[in-house]
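when you get a sec, could you give me coordinates for this:
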Amino acid sequence: MSEAPVLHLIVCAAPPAQRVGELAELLAADGWRVCLIATPIAASWLDVDALAAQTGHQVRADWRRPGDPEPHPPADAAAVVPATFNTLNKWAAGASDTLALGILNELLGTGLPIHVFPRVNAALAAHPVYQPNLRRLRDAGVVVHDGDVLRAPDEMTPSRWAVVVDALRAARPDRQRARGT
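The predicted structure is shown next:
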């Protein structure tokens, strides 16, 4: 029996981040090994010890030191949930000033599936750089989902997380083919 595929779940600082443990649980039940990478602000909102115990992997927000081992296994796919205006625009510009952005920039060059679930308010979505930057990411192969998926009057409901899980299930690579074994 092969190991479950690895999902690098990048978490940005928007309200759904506070319930990312629920998403990680659903993804694990759906057959993923979940490794969380948080932006620095998002990490300050999370119970990183509880999430590490839940996933079996430390929650990363900081760069590792040269010579330190890589704490996460290689990704088979990645998702940014929730994705903020700041992170999306910096990523499209190629900035790597956080671990999350550095990982996203590296993954962009691998051809692995990357799904993005934005959580951006209407005023920021109307900013003149936002739509062109989403197009740039799409042109690079990123699947950018409808921004309303993570918006609900009562914040996140199980059905909202189900949309994310379903999209990632459809994107889950065959581990044997992805690893060339």
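
every contact and neighbour count from this point should use C-alpha atoms.
Noted.

what's the first-to-last distance across stretch 131-147?
Using CA to CA, to the nearest Å, one end of stretch 131-147 lies 12 Å from the other.

I meant stretch 137-157, not that one.
28 Å.

just how off-centre is it within its chain?
Relative to the mean C-alpha coordinate of its chain, stretch 137-157 is positioned 11 Å out (CA atoms, centre = their mean, to the nearest Å).

kindly report the same for stretch 82-97.
The mean C-alpha position of stretch 82-97 is separated from the chain mean by 12 Å, CA atoms, centre = their mean.

to compare with the earlier structure, here is another sequence to fold:
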Amino acid sequence: MTTSRVLYLFGSAAPPVFDVAKVIEDAQGRGFDVCLGLTPTASRWLAPQLGELERLTGHPVRSEYKMPGEPDVWPKADVIAVAPATFNTINEWALGLTHDFVVGVVAEGIGKQIPTVTMPCVNAAYVQHRAFERNVAELRAMGVQVLYGEGGFVPNQPGQGKPKEYPWHLVLNAAEEAGLST
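Below is the predicted model of the structure:
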């Protein structure tokens, strides 16, 4: 299949990230050229698979900023999907704390008006922290489509996670719709 739309797929260190190869294949089947970015911890978790993920996408897997003056190794994004997005990623992003590559790119993506969708993966204890709901609302106010609550990710109790039930299809459906509007 010929791909024409570029999807930046960014994952944080939550158990569903271990299924990212299947998600990449699904996205490619939908016509996306996928570039995979990971938070530093997610990159460490997937270290044994990084070579295979690079072969699958045809692009380097990135988790660090490039050096000044180095060329960009990825094509420009048509749409960005951030999933799974941890408590930390959501909060850093909403606050503009961009020390990590993934958060830096998505924060800048807001200003570049790149359609962006995210789906958290947090437990019910984390969402009791007042900053979380406030930062979800902040991201939504900045134009990010946050798939959280009804019709998106619904938190489980701590220790009760079901990573194989993470609704990846919702992220890709939303990315597909957002990518069509570009």
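
quick one: TM-score?
For these two chains in superposition, a TM-score of 0.89 is obtained (TM-score structural alignment, normalised by the length of the first structure); 174 aligned residues with a CA RMSD of 2.1 Å.

report the central residue of the first structure.
Geometric centre of the first structure, nearest residue: residue 80, 2.5 Å, by CA atoms, centre = their mean.

ok so it is a strand residue?
Yes: counting by DSSP: H, G, I helix; E, B strand; the rest coil, residue 80 of the first structure is found in a strand.

tell me the contacts of the residue of the second structure most remote from its centre?
Here the second structure reaches farthest from its C-alpha mean at residue 69, the gap being 25.9 Å by CA atoms, centre = their mean. The contact partners of residue 69 of the second structure, by CA atoms under 8 Å, 6 or more residues apart in numbering, come to none.

that one belongs to a helix, doesn't it?
No: counting by three-state DSSP, residue 69 of the second structure falls outside a helix, being coil.

corresponding residue for residue 105 of the first structure in the second structure?
If you follow residue 105 of the first structure across to the second structure using TM-score structural alignment, you land on residue 107.

what segments of the second structure are helices?
20-29, 40-45, 50-57, 87-95, 101-111, 130-141, 168-180 (DSSP state H).

quick one: which of the ones you listed is nearest residue 64 of the second structure?
Judged by CA to CA, the one of the helices of the second structure that comes nearest to residue 64 of the second structure is helix 101-111, at 5.1 Å.

quick one: contacts of that closest one?
By CA under 8 Å, 6+ apart, the surrounding residues in contact with helix 101-111 of the second structure are 10, 37-39, 62-65, 80, 89, 92-94, 96-98, 115-116, 142-144.

for the residue nearest to residue 148 of the first structure when sequence neighbours are not counted, give its distance to residue 11 of the first structure.
Leaving aside its chain neighbours, residue 148 of the first structure sits nearest to residue 119 (7.6 Å; criterion: CA to CA, 6 or more residues apart in numbering). Distance of residue 119 of the first structure to residue 11 of the first structure, computed by CA to CA: 11 Å.

so for these two, which sits in the more crowded spot?
Higher neighbour count among residue 119 of the first structure and residue 11: residue 11, with 28 against 23, using other CA atoms under 10 Å.

translate the residue farthest from the centre of the second structure into the numbering of the first structure.
For residue 69 of the second structure, the residue aligned by TM-score structural alignment is residue 67.

what comes up buried for stretch 67-83 of the first structure?
Neighbour counts over stretch 67-83 of the first structure (16 or more other CA atoms under 10 Å) mark 72, 75, 76, 77, 78, 79, 80, 81, 82, 83 as buried.

corresponding residue for the fourth one in the second structure?
When the second structure is aligned by TM-score structural alignment, residue 77 of the first structure is paired with residue 79.

distance of the match of residue 69 of the second structure from residue 58 of the first structure?
Residue 67 of the first structure sits at a distance of 18 Å from residue 58 of the first structure (criterion: CA to CA).

do the same with residue 86 of the first structure
For residue 86 of the first structure relative to residue 58 of the first structure (CA to CA), the value is 24 Å.

the two: which has the busier surroundings?
A direct count of neighbours by other CA under 10 Å for residue 86 of the first structure and residue 58 places residue 58 higher, at 18 against 13.

separation between residue 78 of the first structure and residue 99 of the first structure?
Distance of residue 78 of the first structure to residue 99 of the first structure, given as CA to CA: 14 Å.

repeat for residue 10 of the first structure
10 Å.

when the two are compared, which one has more neighbours?
A count of neighbours by other CA under 10 Å puts residue 10 above the other of residue 10 of the first structure and residue 99, at 27 against 19.

thought the more buried one was touching residue 77?
No: Residue 10 of the first structure is not in contact with residue 77 according to CA atoms under 8 Å; the separation is 11.0 Å.

what is the burial count for the match of residue 105 of the first structure?
Residue 107 of the second structure: 20 surrounding residues under other CA under 10 Å.

with the one 3 residues further on instead?
The burial metric for residue 110 of the second structure, expressed as a neighbour count using other CA under 10 Å, is 15.
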